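K.L.:
coords please:
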Amino acid sequence: MNWKEQRELRQTQIKALEDERKDLAKIGWKSMGKVEKEELYTKINFDWDNMQRFIRDRIPSKEGYVALEIENYCVEKARKLK
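P.N.:
Okay, the predicted model is just below:
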């Protein structure tokens, strides 16, 4: 197998893992109630406000950080449900 085929194989594997992660995040998000979602937003905003400045400077935006943390939480929740 040459390097182009290996690269394509890795890219398809990564795409499959990303799709699986998105599906898990959707399942986790749908299983959460309104109160739990609000508590999650509050916790993430609290974490952002208390994060050290040099770490915050490395993260591109607060919106990106919030989206990533919500996705991570939803994926973990969906894995616990299964």
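
K.L.:
when you work out contacts or count neighbours from here on, use the C-alpha atoms and nothing else.
P.N.:
Noted.

K.L.:
give me the contacts around the helix or strand containing Glu63.
P.N.:
Secondary structure assignment for Glu63, by DSSP states H and E: helix 62-81. Helix 62-81 has contacts (Cα atoms under 8 Å, 6 or more residues apart in numbering) with 21-22, 24-29, 40-41, 44-45, 48, 59.

K.L.:
buried residues in that helix?
P.N.:
Residues 65-66, 70-72, 74-75, 77-78 are the ones in helix 62-81 that count as buried (16 or more other Cα atoms under 10 Å).

K.L.:
for Cys74, which non-adjacent residue is spatially closest?
P.N.:
Closest residue in space to Cys74, ignoring its immediate chain neighbours: Gly28 at 4.3 Å, by Cα to Cα, 6 or more residues apart in numbering.

K.L.:
tell me the contacts of the one you found?
P.N.:
Gly28 sits next to 73-78 when contact means Cα under 8 Å, 6+ apart.

K.L.:
the structure of the following sequence is requested for comparison with the preceding one:
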Amino acid sequence: MAERERDREQHERLFKAASNPLRKKMAEKIGNRGITREELKKELGDVSDFEFKFNLDYLIAEGFVVEKDGKLYLTEDGVDLAYGG
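P.N.:
As a prediction, this is how the structure comes out:
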């Protein structure tokens, strides 16, 4: 698969998200299959409700994750975050 061209802003967003271990772990857990918020929270284990919501909201706002029909899915940028693309 050919690597997409990224501008500086995209690189900075990806770096900022990847620098947070919880955000990276969230992206990895969501994976390619999609997952509900409840399933994700359960898979993450001991994460406070505030920390969970804050970081998931960040991933959604920055375009790494989308929510559709009650499930969370990675965007193309989210796949890069999860799998180091």
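
K.L.:
can you give me the TM-score here?
P.N.:
Between these two chains, after superposing, the TM-score reads 0.28 (TM-score structural alignment, normalised by the length of the first structure); 50 aligned residues with a Cα RMSD of 4.6 Å.

K.L.:
Provide the secondary structure category for Tyr73 of the second structure.
P.N.:
strand (DSSP: H, G, I helix; E, B strand; the rest coil).

K.L.:
that one and Leu59 of the second structure: what is the separation?
P.N.:
Note on Tyr73 of the second structure: its distance to Leu59 of the second structure, by Cα to Cα, to the nearest Å, is 11 Å.

K.L.:
helix or strand for Trp48 of the first structure, which one?
P.N.:
Assignment of secondary structure by DSSP H and E places Trp48 of the first structure within helix 34-50.

K.L.:
in whichever helix or strand comes after that helix, which residues are buried?
P.N.:
On the C-terminal side of helix 34-50 of the first structure, the nearest following helix or strand under DSSP H and E is helix 53-58. Along helix 53-58 of the first structure, no position meets the burial threshold by neighbour count (16+ other Cα under 10 Å).

K.L.:
longest helix of the first structure?
P.N.:
Of all the segments of type helix in the first structure, defined by DSSP state H, the longest one is helix 3-31.

K.L.:
so which bits of that helix are buried?
P.N.:
21-22, 24-25, 27-29.

K.L.:
packing partners of the longest helix along the second structure?
P.N.:
In the second structure, assigned by DSSP H, the helix with the most residues is helix 49-61. In this structure, helix 49-61 of the second structure makes packing contacts with helix 21-30, strand 65-68, judged by 3 or more Cα pairs under 8 Å, 6 or more residues apart in numbering; DSSP states H and E.

K.L.:
most packed of these?
P.N.:
Scoring those by mean neighbour count under mean count of other Cα atoms under 10 Å gives helix 21-30 as the most buried, with a mean of 19.

K.L.:
what's the next secondary structure element after that one?
P.N.:
Where DSSP H and E defines the elements, the next helix or strand beyond helix 21-30 of the second structure is helix 37-44.
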